[in-house]
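Peer 1: give me a model of this one.
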Amino acid sequence: MSENENKLTPWQEKNLEYQRRKAAEKKLEEEKNTPKKSRFTSPFQKKEASATTSETNEAESSDEALSEEEVTSAPSASQEEIIFSKLEQTAEEVEELRKPRRSFFAGSGQVFKKLWPAFVIALLVFLGAVYAVSPLSKIGSFTVSGNKSETPEQVAVASQLKTGDSIFSILRNKELIATKIEKEFPRIASVNITFRFPNHFEAVVTEYSNSAYVKRNDKDYIVLSNGYVIPTPVDTSKLEKLPVLQDFSDEQVKLFVKASEKLKPELRALMTTVTKTPTDATPDFIAIDMSDGNQVRVPLSQMSEKLPYYPSIAKQIEAPQVVDMEASIYTKPKEAYQAYLSQLSSSKAAASSAKEKKTTESSTDTTEASTTTASE
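Peer 2: Just a heads-up that it's a prediction; the model follows:
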C-alpha cells in the first residue's frame, strides 16, 4: 500500500474498494462472454463512439487513477461526495450501455397477430368493391348440361337471363330462375344453377325418365316417371320397350307408375301390355302381359307388394300360364283360365238375364194387380 493510500479517509477507502470490486467483476464477465463495444461519455474524458473494449478498459483505469488522485487531494467532504456521485453516474452509464438495445421491430409479431384479421377483412372489402364496379360483375356466359329433350337455347330463354345482368342479382334469385325453367318444361325434374368465378353460370338439368305409354283412341302418349302424360302423341315405330297401358285414366296412370317405380328394373322390363280387367270383388284388377309369355293378374293397388313374387313363381312354371294374385296366388294355363273366364262370364250373363226376367215378371204382376183393383 502506497503512502497516499495510508492517508485515505475511511470513505475514500470504501470508494477504492468499490472501484476494485467493479474492475474485478468486469474482468470476470469479459472472460466469460465475447467482448462487446460500448459507447458512453465519461465526466473526465470523452471517447469516440466506435472505441473498442480495450480502449474502454484503459479509460476506466485512467478514470480510477484520476479519481484516486482527486480524492487524495480533496480538501473537504463535499468534494468527496461530488466525486463519489460522478463515479456512481459513470458506473450506471456503463451498465446501461451494456444492456441489449430494444429493436424497433421488437414485439411487432404480437401486434400483427392481433391486427391481421382486420387487415384481411379490409383487403377483401377492397377487392370486392373493385370487382363490383368492374365488367366482370356482369354475366359472361350461361351453359346447360344434363338436358336431353330440350335444347340449351330453350332452357336459356326460359331462364329469362339477359346479357348485362348482375351476377349478384342472379345469385340472389337462383331458386326463382330454376323454378321458371321447371315450369316451362314438364320433362325437367330439377335445375341447379351453379356459379363459376368470375362470371360464368351453368344450369345442371335433371330430367324425368320415360316410364310407360298410354294408348288412347289408337294413339300412344309418353308417361314420365312422375306420372305426367305428355299431351303430344308419339310415333309407334319409335316406341321404347316400355309397358303400354290400355285406356287408363290419368289417375290410374299415376297409380301404375308410382307402383312400377318401386319395382326392380329387370321386373319392369318384362311388362309389355297392361289391361284393365275389373271384377265384382276387385274393381282395380289389371292383367299384365309379360315378355316371357305369362300373364299376371293383380290388383293395381297391391301391384308393388305382390308383383315382386313373380320371378320366383315364373321359374317353377312353363309358359304360357296365368298367375292370379287377386286373393291368394295360384297359376293356371292360359287356355284353361280363358275357358274359366268365359264360363264365368256366361254364368253372370245368365244370372243377369234371369234377374231381369224376374224383375220384369214382378213388375207385370204388380201392374195387373193395380189394374184389377182400379176396375173393381
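Peer 1: hey, let's count contacts and neighbours off CA atoms from now on
Peer 2: OK.
Peer 1: my read: Val234 touches Arg216, true?
Peer 2: No. Judged on CA atoms under 8 Å, Val234 makes no contact with Arg216 at a distance of 11.7 Å.
Peer 1: list the buried residues in stretch 288-304.
Peer 2: Buried residues in stretch 288-304, counted by 16 or more other CA atoms under 10 Å: 288-290, 294-301, 303-304.
Peer 1: same list, these, but as a markdown table with secondary structure please.
Peer 2: As requested, the buried residues of stretch 288-304 are exported to a markdown table (DSSP: H, G, I helix; E, B strand; the rest coil):
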| residue | secondary structure |
| --- | --- |
| Ile288 | strand |
| Asp289 | strand |
| Met290 | strand |
| Asn294 | coil |
| Gln295 | strand |
| Val296 | strand |
| Arg297 | strand |
| Val298 | strand |
| Pro299 | strand |
| Leu300 | helix |
| Ser301 | helix |
| Met303 | helix |
| Ser304 | helix |
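Peer 1: another for comparison:
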Amino acid sequence: MVLKKRIRISKNSLIFLIVFIIIIIAYFGSPLSKVRNINVDGVNDLGAQQVINATKIDDHSVLLNVMLHHKSISQETQKKLPSIKSISIKTKNLRDITVQVKEYSTSGFIYKNGYYYRIISGGQVINQKISSPIGNYPVYSGFGTKRLKEMSNLYSKLPSNVKTNVSEFYNAPTKLNPYRIKIDMNDGNKVIADMRTVNSKLKYYPGMAAQMKKKGVIDLEIGAYSYPFKDNK
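Peer 2: Alright, predicted model coming up:
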C-alpha cells in the first residue's frame, strides 16, 4: 500500500508566493529592469559608441539578461571588433553597465581596394574596412606580409617624437639594396633609409630636420645627409 503525502501550503506562504510573482512581473515590466547608462572605459582608437553598437546593449536591454549572457556578448563583440584584445562587462548601481575594453596597439594602416585596414602590434592586419585612417598613424605602401610585419615592428620601437611625425612608409627596394625604404614625414620632408638601420638612424631625424633651411630629403640609407627639394632651389 502506497501512502500519498499531501503537500500543504499555508495561506501565508501562498500569499507570499503570489506577491513575489507579482513583484517579479512588475519589475521586468518597469524601467527599473532596463539598462540606464552604458559607460565604456579603455578605448583608444575605437570609439565608445562603436563598442556600444557592437555589444547591442541599449536602454531597452534587460540588465539581468545582459549579466547572464555577458560572456557571449563579449565574444560576439570581439568578433565584430577584432582590434579588441579583451573585454569585460560589469554592472554598477543595479542600473548601469560598464564595458571595460583593452585594445591591441595600432601600428598603422594599409590601403587596399578603396579602404584602409588597421595593422595592430605584431604586424597583423585586421580585416575590417575603414574609410579613412584613425589617429596619427602611418600608412604602409608596397610591403608584402613578411616585410609589413618587420616594418610595423620597427615603427613600434621608434621614439615617440619620431613616430608622430611619420606619415607614410614606402617599400622601395633596388637591385643593390632590397631593404631600401622611403618615408614621408608630416613636416613635409622625405627620408630615404634602410630597414636594417632605420631605427638607429631615424632617432636623429628631429635634430637633422631642425638644421635644414628648406624642406627636402634626408638620406639615411648609407650615411646621413640632407638636401633640399629641387623645386625649392
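Peer 1: on that earlier part again, the buried residues of stretch 288-304 of structure 1: which two are farthest apart?
Peer 2: Asn294 and Ser301 (20.7 Å; CA to CA).
Peer 1: now render the buried residues of stretch 288-304 of structure 1 as CSV, adding distance to Lys358 of structure 1.
Peer 2: Formatted as CSV, those follow (distance: CA to CA, whole Å):
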residue, distance to Lys358 of structure 1
Ile288, 38
Asp289, 40
Met290, 43
Asn294, 41
Gln295, 38
Val296, 38
Arg297, 34
Val298, 35
Pro299, 34
Leu300, 36
Ser301, 37
Met303, 40
Ser304, 43
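Peer 1: out of these, who's nearest Glu175 of structure 1?
Peer 2: In terms of CA to CA, no member of the buried residues of stretch 288-304 of structure 1 lies closer to Glu175 of structure 1 than Ser304, at 34.5 Å.
Peer 1: tell me who's in contact with Thr91 of structure 2.
Peer 2: 67, 97-98 (CA atoms under 8 Å, 6 or more residues apart in numbering).
Peer 1: kindly recompute the last result at 7 Å.
Peer 2: 97-98 (CA atoms under 7 Å, 6 or more residues apart in numbering).
Peer 1: helix, strand or coil for it?
Peer 2: strand.
Peer 1: tell me where the stretch 151-300 of structure 1 has helices.
Peer 2: Counting by DSSP state H, counting those that start in this stretch, the stretch 151-300 of structure 1 has these helices, from start to end: 152-159, 167-172, 174-184, 250-260, 265-268.
Peer 1: nearest to Leu124 of structure 1, out of those helices?
Peer 2: Nearest of the helices of the stretch 151-300 of structure 1 to Leu124 of structure 1, taken as CA to CA: helix 167-172 at 16.4 Å.
Peer 1: in the closest one, what counts as buried?
Peer 2: For helix 167-172 of structure 1, a neighbour-count test (16+ other CA under 10 Å) marks 167, 170 as buried.
Peer 1: what's the offset of it from the middle of its chain?
Peer 2: 19 Å (CA atoms, centre = their mean, to the nearest Å).
Peer 1: and that helix, what other elements does it pack with?
Peer 2: Using 3 or more CA pairs under 7 Å, 6 or more residues apart in numbering; DSSP states H and E, no helix or strand is in contact with helix 167-172 of structure 1.
Peer 1: list the buried residues of the top helix by length along structure 2.
Peer 2: The residue-count maximum for a helix in structure 2 (DSSP state H) belongs to helix 11-28. When burial is assessed from 16+ other CA under 10 Å, helix 11-28 of structure 2 yields no buried residues.
Peer 1: what residue of structure 1 matches up with Arg118 of structure 2?
Peer 2: In structure 1, Arg118 of structure 2 lines up with Val223, judged by TM-score structural alignment.
Peer 1: for the closest residue to its match other than its chain neighbours, give its distance to Pro243 of structure 1.
Peer 2: Leaving aside its sequence neighbours, Val223 of structure 1 sits nearest to Val229 (CA to CA, 6 or more residues apart in numbering; 4.5 Å). Applying CA to CA, to the nearest Å, the value for Val229 of structure 1 to Pro243 of structure 1 is 14 Å.
Peer 1: just Thr56 of structure 1 next, same as before
Peer 2: Taken as CA to CA, the span from Thr56 of structure 1 to Pro243 of structure 1 is 109 Å.
Peer 1: so between the two, which is more surrounded?
Peer 2: Pro243 (20 against 17; other CA atoms under 10 Å).
Peer 1: verify the contact between the more buried one and Thr275 for me.
Peer 2: No. Between Pro243 of structure 1 and Thr275 there is no contact under CA atoms under 7 Å: 10.4 Å.
Peer 1: for the match of Arg118 of structure 2, give me its contacts.
Peer 2: Val223 of structure 1 touches 210-214, 229-230, counting by CA under 7 Å, 6+ apart.
Peer 1: with neighbour count added, can I get these in JSON lines?
Peer 2: Below are the contacts of Val223 of structure 1 laid out as JSON lines (neighbours: other CA atoms under 10 Å):
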{"residue": "Asn210", "neighbour count": "17"}
{"residue": "Ser211", "neighbour count": "23"}
{"residue": "Ala212", "neighbour count": "28"}
{"residue": "Tyr213", "neighbour count": "27"}
{"residue": "Val214", "neighbour count": "24"}
{"residue": "Val229", "neighbour count": "20"}
{"residue": "Ile230", "neighbour count": "16"}
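Peer 1: run through the strands of the stretch 51-200 of structure 1 in chain order.
Peer 2: 141-145, 188-196, 200-207 (DSSP state E, counting those that start in this stretch).
Peer 1: burial of Ile222 of structure 1, as a residue count?
Peer 2: So Ile222 of structure 1, with other CA under 10 Å, has 23 neighbours.
Peer 1: didn't it look like it was pressed against Pro231?
Peer 2: No. Using CA under 7 Å, Ile222 of structure 1 is not in contact with Pro231; the gap is 8.0 Å.
Peer 1: coming back round to it: please produce JSON lines containing the helices of the stretch 151-300 of structure 1, extended by distance to Phe119 of structure 1.
Peer 2: Shown next, in JSON lines, are the helices of the stretch 151-300 of structure 1 (distance: least, CA to CA, whole Å):
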{"stretch": "helix 152-159", "distance to Phe119 of structure 1": "40"}
{"stretch": "helix 167-172", "distance to Phe119 of structure 1": "25"}
{"stretch": "helix 174-184", "distance to Phe119 of structure 1": "32"}
{"stretch": "helix 250-260", "distance to Phe119 of structure 1": "58"}
{"stretch": "helix 265-268", "distance to Phe119 of structure 1": "59"}
